[in-house]
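attaching a predicted model along with its sequence, questions to come.
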Amino acid sequence: MQPVNANERGAELVTLIERLTDDMKAAMKNKDKNRLTVIRMVRSSIKNKEIELKRPLTEDEALSVVAKEYKQHQDSLAEFVQANRDDLAEKARSEMAILKDYLPEPLTEEEVRRMVQEVIAQTGATSRADMKKVMTRLMPQVKGRADGKTVNRLVQESLQ
């Protein structure tokens, strides 16, 4: 079962939250318990964030919630593998595959490296002392599409 494509509703753009709702209904119809559980978890996290902020989330904020869930699953997966819990590791992998459907296409390391060089040129950064200036400009551009640790490493390598 594929998630709802943004173009399936015609010309209007489907928000992440609408997509999650549509996919949840489809998962119920198809009796896909794993997908249904993951979607409910994400919707619950989004709802909790809305309650915390006392307002509806923007598309970027909702995407951040999904990215955070994905990152937590990555961390859990590493712990499960280290503890030789193959059953839990496999469950985490399958849930990560579902979460990945809701994240934008990740940037390659080469794309991030190119963006790092562009930001360094724009900011005039020359040393590690300028790292904060570069990271502040770069992170909004790669948010949800590149791992912060990778971005940090590439910036450090470029500012040596």
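Done, it's in.

CA atoms for contacts and neighbours, from now on please.
Will do.

show me what counts as buried in the longest helix along the chain.
Taking DSSP state H as the criterion, the chain has its longest helix at helix 59-82. Of the residues in helix 59-82, 62-67, 69-70, 73-74, 76-77, 80 count as buried by neighbour count, 16 or more other Cα atoms under 10 Å.

okay, among the residues you listed, which ones form the most distant pair?
Ala62 and Phe80 (27.1 Å; Cα to Cα).

grab the most central residue of the chain for me.
Ala67 (2.6 Å; Cα atoms, centre = their mean).

next up, a structure to set beside the first:
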Amino acid sequence: MSMKQRLTDDMKAAMKAGEKDRLGVIRLINAAIKQREVDERIALDDAQVLAVLEKMVKQRKDSIAQYEAAGREDLAGVERAELAVIQGYLPEPLGDAELDALIDAAIAEAGTAGPQAMGKVMAAVKAAAAGRADMGAVSQRVKARLAG
């Protein structure tokens, strides 16, 4: 089942169960997907839907940090609830050992271990870890690994 079909089925189930908060988040996800489809005049596949979900997760995390800094715990709680629903559609995150193995394989594939290999290594890791790891943290790990 495709991600878009799963979202549609979950939206129907949330409507029937009267889960208004979950329904609202699923509608936000569908709206973001539809907006990208309209903007780019394409039908998104599962990998592109994952990219939309990753962007939404990043937005929610940024909002939570800003709300907490401003002392708005009520709004941060709403964002946390949305984040939990969105993360439910992402694949299981990679563990540290799995991520290190991916990075090592990408470095070996690039053939060079200096900082100049950063782009090649990140491209390989991003393709393998799509939706399963925070790319900002991955970038820091790759940079540290290439530097030392």
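Right, received. Where do you want to start? Only a predicted model underlies this, so the values are computations on that prediction, with no experimental measurement involved.

can you calculate the TM-score here?
Once superposed, the chains reach a TM-score of 0.95 (TM-score structural alignment, normalised by the length of structure 2), with 147 aligned residues with a Cα RMSD of 1.0 Å.

residue range for the following helix or strand past the longest helix of structure 1 in structure 2?
Per DSSP states H and E, the first helix or strand lying C-terminal to helix 59-82 of structure 1 is helix 86-100. Using TM-score structural alignment, helix 86-100 of structure 1 lines up with residues 73-87 of structure 2.

helices and strands around the longest helix of structure 1, which ones?
Contacts defined by 3 or more Cα pairs under 8 Å, 6 or more residues apart in numbering; DSSP states H and E place helix 59-82 of structure 1 against helix 16-29, helix 33-53, helix 86-100.

who's in contact with it?
15-17, 42, 45-46, 49, 86, 88-89, 92-93, 95-96, 99-100, 102-103, 143-144 (Cα atoms under 8 Å, 6 or more residues apart in numbering).

filter those residues down to the buried ones.
16-17, 42, 45-46, 49, 88-89, 92, 95-96, 99, 102-103, 143-144.

wait, Arg113 of structure 1 touches Gln156, no?
No - using Cα atoms under 8 Å, Arg113 of structure 1 makes no contact with Gln156, being 11.0 Å away.

who has more neighbours out of the two?
Shown here are Arg113 of structure 1 and Gln156; by other Cα atoms under 10 Å, Arg113 has more neighbours (18 against 15).

and that one, what pairs with it in structure 2?
Alignment note (TM-score structural alignment): Arg113 of structure 1 maps to Asp100 of structure 2.

quickly note the distance from its match to Val142 of structure 2.
The gap separating Asp100 of structure 2 from Val142 of structure 2 is 9 Å, by Cα to Cα, to the nearest Å.

follow-up on the earlier one: would you turn the helices and strands packed on helix 59-82 of structure 1 into CSV with distance to Arg137 of structure 1?
Formatted as CSV, the helices and strands packed on helix 59-82 of structure 1 follow (distance: least, Cα to Cα, whole Å):
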stretch, distance to Arg137 of structure 1
helix 16-29, 25
helix 33-53, 25
helix 86-100, 25
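
if we can go back for a sec, other residues contacting the match of helix 86-100 of structure 1?
22, 25-26, 29, 53, 56-57, 60-61, 63-65, 67-68.

apply 6 Å and report the result again.
Outside of stretch 73-87 of structure 2, the residues within contact range by Cα atoms under 6 Å, 6 or more residues apart in numbering are Arg60, Ile64, Tyr67.

alignment lookup: Thr123 of structure 1 to structure 2.
In structure 2, Thr123 of structure 1 lines up with Ala110, judged by TM-score structural alignment.

just give me the neighbour total for its match.
15.

tell me the spacing between it and Ala70 of structure 2.
Ala110 of structure 2 is 44 Å from Ala70 of structure 2, by Cα to Cα.

need the counterpart of Asp23 of structure 1 in structure 2.
In structure 2, Asp23 of structure 1 lands on Asp10 (TM-score structural alignment).

mind listing what its match touches?
So Asp10 of structure 2 contacts nothing (Cα under 6 Å, 6+ apart).

got the contact list for the residue nearest to Leu94 of structure 2 when sequence neighbours are not counted?
Once flanking residues are discounted, Leu94 of structure 2 sits nearest to Arg132: 5.6 Å by Cα to Cα, 6 or more residues apart in numbering. Counting by Cα under 6 Å, 6+ apart, Arg132 of structure 2 touches Pro91, Pro93, Leu94.

state the three-state secondary structure for Arg132 of structure 2.
At Arg132 of structure 2, secondary structure determined by DSSP: H, G, I helix; E, B strand; the rest coil is coil.
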